[in-house]
Each structure stands twice: as C-alpha cells, then as structure tokens.
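1. Sequence plus the predicted model coming up.
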Amino acid sequence: MTTTAIIADDEDLPRKELRRMLADQWPELRILAVCEHGADALEAIQEHAPDIAFLDIRMPGLSGLDVANAVKGRCHAVFTTAYDNHALEAFSAGAIDYLLKPISPLRLQEAIDRLKQRFATQQTAPDISQLMLELDKRLRTPAAERIRWISASVGDTIKMFPVEKILFFSSDEKYTRVVSSEDEAHVRKSLKEIIDGLDPELFWQIHRSIVIRADAITRAHRDEMGKFTVELRGSKEKLKVSQAYAWRFKAM
C-alpha cells in the first residue's frame, strides 16, 4: 500500500528542498499536494486524506499548529521549523516529530524510519491538542514584550485601548478593527502583527480574521451543520468560528 503525504511551507526554497530530499530518501512516498499556506494545507488534507502532513510551524493565516489541531487523528504530523531547541522542548518524545531547518539528511531519515515503524505497527495518529497548545505558548512573544495598549487615529483624535479592555479584533485586507465594550476603532496594523504581541492564554484566534478575549466568552453555539459561533460579554455581535479553530470549543 502506497504511503501518501502533503507538504506545507510558505517559503519556496524550503518547500522544494524538502520535496527533493523526500524523493531521494523515500522514493515510494507519494506527494499529493504541495501548499504555500495553512488554509491550502487544510483543504488538501480534507480532499486527499494523506497519511502524513509535513507542516511548517509558522505560516500566514493558519499556522501548521492550527492545521494539525483541525485534523488531529486523521494523519501523522511532522513539523518543520527554524525555531531553536528551547521551544521544541514542548514536543513529547515519540508523540510527533519535527525537523529543524535547514533539514539534514540524517535527521530526515530518522523521521522517515519512525513513520515507517508507526505504519508497520498500524499506530493511529495521536491526539496532540495539549501539546500544540504548549508549543504555541512557547513560540509566542515573551510577556515583557507583549502589547499593553492599542492606539487608533479617528480624525484628529487618538483613541487609546488598554489590552485588558479589548473584546475582539477583526481584520480585512487593509485594517484591523479593535472592539471594546465601550468603543471601537480601526488600526493600520495586520492581525498577525497584533497576535504576536498578545498573551495566548487570554486571546484566542477563532478565524483567520478574528481574535477574541477568551474570558469574555459567554457562550459558544453549534448549529445543525456543526459550525460554531461565539458571543462575548459586552458585545451583541455573534462571531463565526472557522473549522480550523473549532477544536477550541469541542469540549464546551
């Protein structure tokens, strides 16, 4: 039976190099899709149901961690990363594998051997939800460097939003909307820039364009199609949760 995989990395050279190395060291492995973004990777996994997903940990929009959480148990995840070993201490031995960039042939062969062993013994892909949460925390901005205030220009006025008062952020292509229980404004800063400065225990991403304050959640509602919306204390808006982040609410 042929083993199948997808590759996801937002950088062209690492993506091509991993595919070349896999062709050399595991020629019978069939690559079903090569993706530039996490959203593409999620779609490829849903369409092709590969045995393995090689995922870059950090990609624009959906990260490799987000993709792995969305499809947990459906395929084996191998993460590629340029982060140092301190962050990678979050990986439990043998649960999942990672490849530190630039990837060495020896390290890749070790990962291949482990994967082949899992398939030979018919091991199912492990549930890595808690592991992903821990790794995500370690890769976030240190507490000393986190955002404390968001400032937004509205005409001749500068509005100041303390982070602890903000309920959610939502973005379009040019602006990010900042909403508190008392006011709102738009800032010329990408959601990704803002996310990197937030405490991951207090702020949850629930959609590629929405980040909410977790302790402001009053309810999460699942409709007949299995899709979630959330409501926040101090806001009348119902915010959509994309499939990639629905795992946060499955136990609610």
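-> Yep, that arrived. In this text, all values refer to a predicted model and were calculated from it rather than measured experimentally. Residues are numbered from 1 along each chain as shown.

2. alpha carbons only for contacts and neighbour counts from here, please
-> OK.

3. ranges for the strands of the stretch 1-150 of the chain?
-> 4-8, 30-35, 52-56, 76-81, 97-100, 149-154 (DSSP state E, counting those that start in this stretch).

4. buried ones in stretch 245-252?
-> Of all the residues in stretch 245-252, those buried under the rule 16 or more other C-alpha atoms under 10 Å are 245-247, 249.

5. Tell me which of these fall in helices.
-> Within the buried residues of stretch 245-252, no residue falls in helices by DSSP state H.

6. Please produce TSV containing those, extended by distance to residue 66.
-> TSV is the format used below for the buried residues of stretch 245-252 (distance: C-alpha to C-alpha, whole Å):
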residue	distance to residue 66
245	7
246	10
247	9
249	14
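
7. between those, which is nearest residue 216?
-> Checking those against residue 216 by C-alpha to C-alpha gives residue 249 as the nearest, at 14.2 Å.

8. burial of the residue nearest to the closest one when sequence neighbours are not counted, as a residue count?
-> Distances taken as C-alpha to C-alpha, 6 or more residues apart in numbering put residue 220 closest to residue 249, at 7.1 Å, once the chain neighbours are dropped. Residue 220 has 17 neighbours, counted by other C-alpha atoms under 10 Å.

9. list the contacts for residue 220?
-> Residues counted as contacts of residue 220 (C-alpha atoms under 8 Å, 6 or more residues apart in numbering) are 228-231, 249, 252.

10. Tally up the residues packed near residue 106, please.
-> Using other C-alpha under 10 Å, residue 106 has 10 neighbouring residues.

11. what's the distance between residue 174 and residue 71?
-> Per C-alpha to C-alpha, to the nearest Å, residue 174 is found 30 Å from residue 71.

12. So between the two, which is more surrounded?
-> Taking other C-alpha under 10 Å, residue 174 and residue 71 do not tie; residue 71 has more neighbours (20 against 11).

13. Could you list which residues are in contact with the more buried one?
-> Residue 71 neighbours (C-alpha under 8 Å, 6+ apart): 42, 45.

14. With residue 31 instead?
-> Counted by C-alpha under 8 Å, 6+ apart, residue 31 has contacts 4-7.

15. here comes the other one, which I'd like you to weigh against the first:
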Amino acid sequence: MHATALIAEDEPLLAANLQAELMRRWPDLEIVACVGDGASALERSLDAQPDIVFLDIRMPGMSGLDAAQALIEDWPDTGRPMPLLVFVTAFDEYAVDAFERAALDYVLKPVQPERLARTCERLQNALRARARTVGSGMDTALEPMIDRLRGLLGTADRTAGAASAVEPLRMIQASAGNTITMIAIDEVIYFEAADKYVRVMTEDREHLIRTPLRELLPRLDPARFWQIHRGTIVRADAIASASRDETGKLTLSLRRHPAKLAVSRLYMDRFKAL
C-alpha cells in the first residue's frame, strides 16, 4: 500500500532508526521529509500534505502536541484530509496511558518493532477506510480526531497543574524602555502571541510582554480566560457575541474593543449553543 509520511524527531539517530524500521515494515511508505522541530514539521506538513505525520512529543520550540494543534487549526480547506497523526514518545506510563485513553496512536522510543508493526497495520486500515469515503466532502475523521487531541491536551494540562500549584496572576508587568507598567488582570481583554512577544490588550492600550502564552495559561483562571486559538486567550466576560460565516468559521466581537478574534476549530465547542 503506497502512502506518504513525514517524520518530526529532534534526535537524528532515533529519526534514522524510525525511518529504517518503517521501511522494513512498510516498503511502500514514502518518507517525504524528516525534520527536527515542531515549526518545521508544521510548515513541511502544510506544504507536502502527507498521509501520515510522526510527531515527537518533545522537540525544541514548538512541541509535537503544539504542532498537532497548529496543524488542525491551519489545515487548508482544499478537500484533502488531514494526515493521520502518530506521536513518538519515550517510555512513560502516564503518557502512554493518556494516549491509550485518547485513542491516539503512538510509537515508543527507542523503536519497538512489534509495537511499530501494530501502528503500521492500524494506519493502513485507517487509510483504506478513508479511501472508501473519498468524494464524500468533509473528512469524517477530522472532528473525532480534534476531540481526542483536545482530551489528550486536557489530560496533560491537568497533570501539569497538579504537579505545580502556581499562584494565579493578579498583575501583569509590561516594560517599555525604562518604564514598567502594572496592569491589573481584570483590565486585560485578551492576550495574543506576536512573534517573540505577547500582546496584552486593554480597552485603551496595547502592551508587550515576553512571557509566552504557554507559561501564562496555567496562571490564568480558566473560568475567566478562555483559549480560543493556539495564539489567543480572551477574557470570557469581554465577549459580546460570536458569529459564524458561511464556511463555518467562528469570529468573536468584544465589548468596548473593536478587535475581531477568530476561534479555531479546536475550541469551537465553547460555543455549541450557536
């Protein structure tokens, strides 16, 4: 069975080992790219649109989970289905348990041939099932995949939160030149990632901070601040309305602020009443 795949693994020897084992188990699998970080995995996956993406969980910069989330959010609406996702992880009973409960496939490293053989069989069956639905419009596997990934991310977030009880943020310190501005968390309307900074938006000003969103999120009250995109967190009571366009994309309008914020498919379940 011919198929294409991309491998994202930051350890070259492990990447070469995985590729060699895949060639033994699945000779007709074409490896279209082998990259060492999450950002490259996202870029090359969007460009090559492979059938399968193997993602190491821990990579420099963007993690495998972050890359998967971005891939789901940024996948073009061209009719071609998203790649099947397989996560690569060092043996960890908690991570493996999370994958099993989320029904997402995974490969342990160092590569275990018997486990990889089961993964290849599952992938081939999934691709055959997908081929039978070609021409039916939306990929019916996409929504369950998003739900499973969200569950996995939620498990990881809860585990991290339990491991380190962090004091909730009450003030944000934003520096500009020689001045440090103190911003009460109640004044923040939304946070938005912007290159190496995060924009902190209040009713009348924009501030820049260097703390990444992934470090901010655990210190924000989840009942008050909602993540609506991998690069956007909004204060829930600042949302005035949410509207869908004809393609199903969801956009938020805010109270006392002109910005329009896009909601990714990964977080649309917050607005199921629409």
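-> Thanks, I have the structure now. Since we're looking at a predicted model, the values are computed, not measured.

16. Report the two of the contacts of residue 220 of the first structure separated the most.
-> Spanning the widest gap among the contacts of residue 220 of the first structure are 231 and 252, at 13.4 Å by C-alpha to C-alpha.

17. picking up where we left off before, and among the strands of the stretch 1-150 of the first structure, the most buried is which?
-> Highest mean neighbour count among the strands of the stretch 1-150 of the first structure (mean count of other C-alpha atoms under 10 Å): strand 52-56, with a mean of 26.

18. That one: average distance to aligned residues in the second structure?
-> Aligned to the second structure and superposed, strand 52-56 of the first structure gives a mean residue distance of 2.1 Å (mean C-alpha distance after the TM-score superposition for the first structure).

19. So what touches that strand?
-> Contact with strand 52-56 of the first structure is made by 4-10, 45, 63-64, 75-81, as judged by C-alpha under 8 Å, 6+ apart.

20. And the next helix or strand past the strand or helix carrying the residue nearest to residue 249 of the first structure?
-> Assigned by DSSP states H and E, residue 220 of the first structure belongs to strand 217-222. Sequence order places strand 228-232 as the next helix or strand after strand 217-222 of the first structure, per DSSP H and E.

21. Mean per-residue distance, that next one versus the second structure.
-> Strand 228-232 of the first structure sits 3.5 Å off on average (mean C-alpha distance after the TM-score superposition for the first structure).

22. how near is residue 255 of the second structure to residue 189 of the second structure?
-> The gap separating residue 255 of the second structure from residue 189 of the second structure is 9 Å, by C-alpha to C-alpha.

23. same deal with residue 55 of the second structure?
-> To residue 189 of the second structure, residue 55 of the second structure is 34 Å away according to C-alpha to C-alpha.

24. Likewise for residue 49 of the second structure?
-> Separation of residue 49 of the second structure from residue 189 of the second structure (C-alpha to C-alpha): 36 Å.

25. Repeat that for residue 237 of the second structure.
-> Distance, residue 237 of the second structure to residue 189 of the second structure, using C-alpha to C-alpha: 9 Å.

26. In terms of neighbours, single out the busier of the two.
-> The neighbour comparison of residue 237 of the second structure against residue 189 (other C-alpha under 10 Å) goes to residue 189, with 22 against 13.

27. What lines up with the more buried one in the first structure?
-> Taking TM-score structural alignment, the alignment pairs residue 189 of the second structure with residue 167 from the first structure.

28. Work out for me the element its match sits within.
-> Element membership for residue 167 of the first structure, per DSSP H and E: strand 166-171.

29. Can you name every helix or strand that that strand contacts?
-> strand 176-180, helix 191-195, strand 210-213 (3 or more C-alpha pairs under 8 Å, 6 or more residues apart in numbering; DSSP states H and E).

30. do that again at 6 Å, thanks
-> Identification of packing neighbours for strand 166-171 of the first structure by 3 or more C-alpha pairs under 6 Å, 6 or more residues apart in numbering; DSSP states H and E yields strand 176-180, strand 210-213.

31. Residue 6 of the first structure against residue 36, yeah?
-> No - between residue 6 of the first structure and residue 36 there is no contact under C-alpha atoms under 6 Å: 11.0 Å.

32. before we move on, back to that, which one of the contacts of residue 220 of the first structure is nearest residue 140 of the first structure?
-> Comparing the contacts of residue 220 of the first structure against residue 140 of the first structure with C-alpha to C-alpha places residue 249 closest, at 21.5 Å.

33. Would you mind measuring from the closest one to residue 33 of the first structure?
-> For residue 249 of the first structure, the distance to residue 33 of the first structure - C-alpha to C-alpha - is 29 Å.

34. Residue 220 of the first structure too?
-> Between residue 220 of the first structure and residue 33 of the first structure the computed distance is 34 Å (C-alpha to C-alpha).

35. go on, residue 16 of the first structure?
-> Residue 16 of the first structure sits 12 Å away from residue 33 of the first structure, going by C-alpha to C-alpha.

36. likewise residue 58 of the first structure?
-> Here the criterion is C-alpha to C-alpha. By it, residue 58 of the first structure lies 18 Å from residue 33 of the first structure.

37. and the longest helix for the second structure?
-> The longest helix of the second structure (DSSP H) is helix 142-163.

38. same deal with the first structure?
-> Longest helix in the first structure, counting by DSSP H: helix 105-120.

39. That helix versus strand 76-81: what angle between them?
-> 160 degrees (axes from the mean of the first three to the mean of the last three C-alpha atoms, to 10 degrees).

40. on average, how far is helix 105-120 of the first structure from the matching bit in the second structure?
-> Here the mean offset of helix 105-120 of the first structure against the second structure after fitting is 2.9 Å, by mean C-alpha distance after the TM-score superposition for the first structure.

41. got the angle for that helix vs strand 52-56?
-> Helix 105-120 of the first structure and strand 52-56 meet at an angle of 140 degrees, taking the same axes, to 10 degrees as the criterion.

42. And helix 105-120 of the first structure, what's buried?
-> Neighbour counts over helix 105-120 of the first structure (16+ other C-alpha under 10 Å) mark 108, 111-112, 115 as buried.

43. and what of stretch 193-209 of the second structure?
-> Within stretch 193-209 of the second structure, the residues that qualify as buried by neighbour count (16+ other C-alpha under 10 Å) are 193, 198-202, 207-209.

44. Over to stretch 38-53 of the second structure?
-> Quick answer for stretch 38-53 of the second structure (16+ other C-alpha under 10 Å): 38-42, 44-46, 49-53.

45. circling back to that earlier point, just put the strands of the stretch 1-150 of the first structure in a markdown table and tack on distance to residue 21 of the first structure.
-> As requested, the strands of the stretch 1-150 of the first structure are exported to a markdown table (distance: least, C-alpha to C-alpha, whole Å):
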| stretch | distance to residue 21 of the first structure |
| --- | --- |
| strand 4-8 | 12 |
| strand 30-35 | 12 |
| strand 52-56 | 13 |
| strand 76-81 | 13 |
| strand 97-100 | 12 |
| strand 149-154 | 45 |
